[in-house]
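Trainee: Okay, predicted coordinates and the sequence, questions at the end:
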Amino acid sequence: MNFLVTGAAGFIGYHVTERLLDAGHKVVGIDNLNDYYDVNLKLARLGRLETNSDFTFIKLDLADRQGMADLFAAQQFQRVIHLGAQAGVRYSLENPLAYADSNLVGHLNVLEGCRHNKVGHLLYASSSSVYGLNRKMPFATDDSVDHPVSLYAATKKANELMSHTYSHLYNLPTTGLRFFTVYGPWGRPDMALFKFTKAILSGESIDVYNHGEMRRDFTYIDDIAEAIARLQSVIPTVDKNWTVEQGSAASSSAPYRVYNIGNSQPVKLMEYISALERALGITATKNLMPMQPGDVLETSADTQPLYEAIGFKPQTSVDEGIARFVAWYRAFYNV
């Protein structure tokens, strides 16, 4: 099939594109190649994808309304996997307008492209951050997501609401993907594992927030890509028996679904760091810091609906996943 992957030069976008190409699909990848983090890493990812003749890269900003409309009209995609966004919880505290342009206007442009060109299925990145102040564990897609604690999280909830509207009004099948702390090779330099690894190998200390008293549902990137590759063929359908009063919040009378994609095995931050120390063979010097604004204490994914839909759920252990990341990091940076 002919796929569009937005954010194809990004961490998740790169891995998903590679997975689709391996399965024999044609992929058009777009990215604006912004400098939120090292552009050379993005270009290196693209360089690997461009060795496949079924991949085409177009530099394009999601917020470019005419450019996006022209792209959709020219390509006539059968599937769209929308992973492009302005990422990062903490960055949203400093640069909120970047999130409005990319995550709100950009998402609307994707929805409009799908609507006007009869795309068969739109899958888009949401986030575990939408659960905000929730304390019930594990997080289930039936839970309320009305209390986000960062603008980033608020934009991701807005994406789900916008998608439901288009599913309802235009019968556009949409699937939201709530990712839980994704990590692995080719990861983002602004995320903890990358920052910790770089600091430890440089002989520097690492900042450990909330004195390490946090738990995360760390999810390995290959598991994310596998789940998306399977979900793209599970197209939501209309359910005329669904009601707001009795139906799941993750579904609808419209062709709309939302899934958690997480490892379902929360790990203490200190245990995560210990796994990294074992992989590196170095003990880190730790600066114990207070909680950061916009952060949450714990995440844990209920993935039973995902398993029922595709017969798969993430399961790569932290020890295995971190070892693979460290091997990639040492090779890529020649450390």
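Mentor: Okay, I see it. Numbers count the residues shown, from 1 in each chain.
Trainee: Only C-alpha atoms from now on, for both contacts and neighbour counts.
Mentor: Noted.
Trainee: what about Val326, how many neighbours?
Mentor: 21 (other C-alpha atoms under 10 Å).
Trainee: In contact with it, which residues?
Mentor: By C-alpha atoms under 8 Å, 6 or more residues apart in numbering, the contact set of Val326 is 185, 197, 276, 279-280.
Trainee: Please flag which of these sit within helices.
Mentor: Among these, the ones falling in helices (DSSP state H) are 197, 276, 279-280.
Trainee: Let me have the contacts of Val326 in a markdown table, extended by neighbour count and distance to Leu123.
Mentor: Converted to a markdown table, these look like this (neighbours: other C-alpha atoms under 10 Å; distance: C-alpha to C-alpha, whole Å):
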| residue | neighbour count | distance to Leu123 |
| --- | --- | --- |
| Pro185 | 21 | 23 |
| Thr197 | 24 | 32 |
| Leu276 | 25 | 32 |
| Ala279 | 18 | 34 |
| Leu280 | 18 | 36 |
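Trainee: Use this one as the comparison:
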Amino acid sequence: MKYLVTGAAGFIGSAVVEKLTEAGNCIIGIDNINDYYDVKLKHARLDRIKNKNFSFIKLDIADRDAVQQLFIDEQFDRVIHLAAQAGIRYSIENPHAYADSNLIGYLNILEGCRHTNVGHLIYASSSSVYGLNAKTPFETSDRVDHPVSLYAATKKSNELMAHTYSHLYDIPTTGLRFFTVYGSWGRPDMAPFIFIKKILDGETIDINNNGDMWRDFTHVDDIVEGVVRIADVIPSKNTSWTVEQGSPATSSAPYAIYNIGHGSPINLMDFVKAIETELGIKAKKKFREMQPADVYQTYADVADLFEATGFKPSVDVKAGVTEFVKWYRDFYHK
């Protein structure tokens, strides 16, 4: 298969590229290498991919003409779209970055798929779309109409845009709602990375909502396995589906949505304790109130994913934290 992987220098994107090339697929990876966080880390992720089946192009998905030409030149079988302006709190500070990447850039990818008859578009959504949902676990059959951040709203928009293109142009699309991803080569703006860095540097870590928060921490290896497996599960039309009786995660169009999460949320303080144990260092903690655009709990129901692929995320927090800490110490010589 010939794949386009967007966000190829990213945390999840680079790992997906590595997995796909090892399986013998031909991959074109694109990324704009922006400076939202350390570009040296992004380049290091790309440098670790030593495979003749991988080619990298520096390209911004918001560049309509460049994206259009790429699709025409390369004629992809499948697209795994992971490029996005990430971060929930940053969307409060710089909302326009989210419109450029997550809306305009995403539309450019959809148009590329439409005009070159791509066989399957797999794209990253987010657990953040569940917003104010209080019922747990979060199921893809739940309504997701009340996001609490602009980032979440753009991800919900991506799902709606995908459905439109699936309906109008018969493009098979699959959205994947990722739950709190952590592990080797992780993002420096995310809490697990921040905790490890600050504890090792002797700095104080901020604990939101006074520690009373729950997250469905999911190791990157499980995320990547789910992405690669779901690429082979191409949604088809379901002529018996109706809005009134069907799940919003499926459709009469070739459209599907899945959660990818561990399926067993843990308390934030237990996650911090696992890091402390692995580092052998007690963290200095500052407890504070819930922050804007944050949510109390995330919890994935992954029954649909298992039914479709036979895969259920399995890396537990102890093993995942051990792996992450080892990588961090090795990479940063700590």
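Mentor: It's in. Quick caveat, the model's predicted, so the values are computed rather than measured.
Trainee: of the contacts of Val326 of the first structure, closest to Ile221 of the first structure?
Mentor: Top of the list for closeness to Ile221 of the first structure, among the contacts of Val326 of the first structure and by C-alpha to C-alpha, is Pro185 at 7.7 Å.
Trainee: Quick one: map the closest one onto the second structure.
Mentor: Using TM-score structural alignment, the partner of Pro185 of the first structure in the second structure is Ser184.
Trainee: ok now the host helix or strand of Arg19 of the first structure, how far from the chain's centre?
Mentor: Counting by DSSP states H and E, the element that carries Arg19 of the first structure is helix 11-22. Relative to its parent chain, helix 11-22 of the first structure has a centroid offset of 12 Å by C-alpha atoms, centre = their mean, to the nearest Å.
Trainee: Same check on stretch 111-119 of the second structure?
Mentor: Centroid displacement of stretch 111-119 of the second structure relative to its chain, using C-alpha atoms, centre = their mean, is 22 Å.
Trainee: what's the answer for stretch 315-331 of the first structure, then?
Mentor: Stretch 315-331 of the first structure has its C-alpha centroid displaced from the chain centroid by 18 Å (C-alpha atoms, centre = their mean).
Trainee: What residues in the second structure pair up with it?
Mentor: So stretch 315-331 of the first structure sits over residues 314-330 in the second structure, by TM-score structural alignment.
Trainee: With stretch 227-241 of the first structure instead?
Mentor: The aligned range for stretch 227-241 of the first structure in the second structure is 226-240, by TM-score structural alignment.
Trainee: Outside of that stretch itself, list whatever touches it.
Mentor: 16, 19-20, 78, 120, 122, 172-174, 176, 251-256, 260, 305, 308-309, 311, 313.
Trainee: Strands - which of the residues you listed land there?
Mentor: Within those, residues falling in strands by DSSP state E are 78, 120, 122, 173-174, 176, 255-256, 260.
Trainee: any idea how far stretch 132-145 of the first structure is from the chain center?
Mentor: Distance, stretch centre to chain centre, for stretch 132-145 of the first structure: 18 Å (C-alpha atoms, centre = their mean).
Trainee: hang on, I meant stretch 193-204 of the second structure
Mentor: Worked out by C-alpha atoms, centre = their mean, stretch 193-204 of the second structure lies 24 Å from the chain centre.
Trainee: ditto for stretch 80-87 of the first structure
Mentor: Taking C-alpha atoms, centre = their mean, one finds the center of stretch 80-87 of the first structure at 8 Å from the center of the full chain.
Trainee: follow-up on the earlier one: list just the nearest of the contacts of Val326 of the first structure to His116 of the first structure.
Mentor: Closest approach to His116 of the first structure among these (C-alpha to C-alpha): Pro185, at 36.4 Å.
Trainee: you'd agree the closest one is up against Phe325?
Mentor: Yes: contact criterion C-alpha atoms under 8 Å: Pro185 of the first structure and Phe325 qualify, at 4.5 Å.
Trainee: Which secondary structure elements does the longest helix along the first structure sit against?
Mentor: In the first structure, with assignment by DSSP H, the single longest helix is helix 151-170. Helix 151-170 of the first structure is packed against helix 91-94, helix 96-99, helix 106-116, strand 121-127, strand 174-179, strand 256-261, with contacts defined by 3 or more C-alpha pairs under 8 Å, 6 or more residues apart in numbering; DSSP states H and E.
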